[in-house]
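Return a 3D structure for these sequence lines:
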Amino acid sequence: MREGDVTAPGTAAPATPYEWIGGEAAVRALVDRFYDLMDLEPAYRGLRALHPTALDGSRDKLFWYLCGWLGGPAYFEERFGHPRLRARHLPYGIGIAERDQWLACMRQAIADEVRDPALAARLLDAFAKTADWMRNRADGVQKVSP
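As a prediction, this is how the structure comes out:
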């Protein structure tokens, strides 16, 4: 277990999930583990195919986004403005298989990097909702908005 992973008895809980996870270094470790797994594990081949050959830019963007999303520095917004997460992902076909691969990869990264089970559960719940919302295909057919 890493130092700072568990709040000591009698101390205040972290003010934000960013503090709870362990700050910038812990967010970077989570993002790096996520992309390392995506790059190495055959189970995430479809997800990997949606990304550029070099993952450096993707790593940075997810890191910058998650820092702000977790309540830390707003690195992504400072660089690019509002995340417009779904709009930024519309060019990519994201169906059930891609959603499930993304969630499985993130679940594995969280299991490897997030030591607090309560935080891990909260992150997984939030990621599952967001990943489902990002879907723009169903059964291989582009979704059509009403």
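
can we go C-alpha only for contacts and neighbour counts from here?
Noted.

got the residue ranges for the helices in the protein?
Secondary structure of the chain (DSSP state H): helices located at 17-21, 24-40, 45-49, 56-69, 75-80, 85-89, 96-113, 117-133.

Which of these sits closest to Asp139?
helix 96-113 (7.5 Å; C-alpha to C-alpha).

What residues sit buried inside that closest one?
Going by neighbour count (16 or more other C-alpha atoms under 10 Å), the buried part of helix 96-113 is 96-107, 109-110, 113.

what's the answer for stretch 57-71, then?
In stretch 57-71, counting by 16+ other C-alpha under 10 Å, buried: 59-70.

Now distance to Leu85 too, for these, in CSV please.
Shown next, in CSV, are those (distance: C-alpha to C-alpha, whole Å):
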residue, distance to Leu85
Arg59, 15
Asp60, 15
Lys61, 11
Leu62, 11
Phe63, 14
Trp64, 13
Tyr65, 10
Leu66, 12
Cys67, 15
Gly68, 13
Trp69, 11
Leu70, 15
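
with these in mind, which one is nearest to His51?
Arg59 (10.5 Å).

Would you check that that closest one makes contact with Ala29?
No - with contacts counted by C-alpha atoms under 8 Å, Arg59 stays clear of Ala29, the gap being 10.5 Å.

Surely Glu24 touches Leu66?
No - if you go by C-alpha under 8 Å, Glu24 and Leu66 don't touch, sitting 9.6 Å apart.

measure Gly71 to Glu19 for me?
Distance from Gly71 to Glu19, counting by C-alpha to C-alpha, to the nearest Å: 8 Å.

Now show me the structure for the sequence below, then we'll compare the two:
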Amino acid sequence: MQSEEKAPFDTPYAWIGGEAKVRALVDRFYDLMDLEPHYAALRATHGSTLEQARQKLFWFLSGWLGGPQHYTERFGHPRLRMRHMPFTIGIRERDQWLACMDQAMGEVGVDATLRARLRDSFFQTADWMRNVGA
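Modelled structure (predicted):
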């Protein structure tokens, strides 16, 4: 088994480039979701405006990546699965979320090694969020 190299930064938040890069990532993610027809099912789960979701994802990702705990300071524990239960999340929505986030990471220039690690973590979380079989 291959040993994992030590990350070049103490946290993924620092590695990604801090607040400005997390904001750019979240903004590109939601811009893509709004613009690209192949993310239509994902976009449909978000209602008419993306501003609240955009802000909450920025707050959440900042803390999840090891930066400021904006989300938990405002709302407490994320309880992601519970908070997403009102929305239909199946394989299609999961896969569109993952593809959209991966595209956004590529477009804002997330380091390739970090991008691969985040893809794995995002998949685990997104798959756990599914609440319908398909």
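
What TM-score do the two superposed chains give?
Overlay of the two chains. TM-score (TM-score structural alignment, normalised by the length of structure 2): 0.92; 128 aligned residues with a C-alpha RMSD of 1.1 Å.

corresponding residue for Gln69 of structure 2 in structure 1?
In structure 1, Gln69 of structure 2 lines up with Ala74, judged by TM-score structural alignment.

Run a quick neighbour tally on its match.
Ala74 of structure 1 is flanked by 17 other residues according to other C-alpha atoms under 10 Å.

Identify the residue nearest it in space, chain neighbours excluded?
Using C-alpha to C-alpha, 6 or more residues apart in numbering and skipping residues adjacent in sequence, the residue nearest Ala74 of structure 1 is Gly68, 4.3 Å away.

Show me what Val27 of structure 1 aligns to in structure 2.
For Val27 of structure 1, the residue aligned by TM-score structural alignment is Val22.

how many neighbours does its match have?
Val22 of structure 2, neighbours per other C-alpha under 10 Å, totals 24.

how much space between the equivalent of Leu40 of structure 1 over in structure 2 and Phe29 of structure 2?
With TM-score structural alignment as the criterion, Leu40 of structure 1 lines up with Leu35 in structure 2. Separation of Leu35 of structure 2 from Phe29 of structure 2 (C-alpha to C-alpha) stands at 10 Å.

So for the two, which sits in the more crowded spot?
Each of Leu35 of structure 2 and Phe29 has its neighbours counted (other C-alpha under 10 Å); Phe29 has more, 23 against 11.

Just list the residues touching that one, thanks.
By C-alpha atoms under 8 Å, 6 or more residues apart in numbering, the residues touching Phe29 of structure 2 are 100-101, 103-104.

Not counting sequence-adjacent ones, nearest residue to the residue positioned nearest the centre of structure 2?
The centroid of structure 2 falls nearest to Met101 when counting by C-alpha atoms, centre = their mean (6.1 Å). Nearest residue to Met101 of structure 2 in three dimensions, chain neighbours excluded: Phe29, at 5.7 Å (C-alpha to C-alpha, 6+ apart).

same check, this time on Ala126 of structure 2
That would be Arg94: by C-alpha to C-alpha, 6+ apart, it lies 5.7 Å from Ala126 of structure 2.

do Pro8 of structure 2 as well
In space, and not counting its chain neighbours, Pro8 of structure 2 is closest to Trp15: 7.1 Å by C-alpha to C-alpha, 6+ apart.

Tell me, how many residues neighbour that neighbour?
Neighbours of Trp15 of structure 2 using other C-alpha under 10 Å come to 17.

for it, what are its contacts?
Here Trp15 of structure 2 is in contact with 8-9, 114 (C-alpha under 8 Å, 6+ apart).

cool, and Ala134 of structure 2?
90-92.

Looking at those, which is nearest Val132 of structure 2?
Nearest member of these to Val132 of structure 2, counting by C-alpha to C-alpha, is Gly90, at 5.0 Å.

quick one: that closest one and Trp97 touch, right?
No - applying C-alpha under 8 Å, one finds Gly90 of structure 2 not in contact with Trp97, separated by 10.6 Å.

In structure 2, what range does stretch 124-134 of structure 1 match?
Going by TM-score structural alignment: stretch 124-134 of structure 1 matches residues 119-129.
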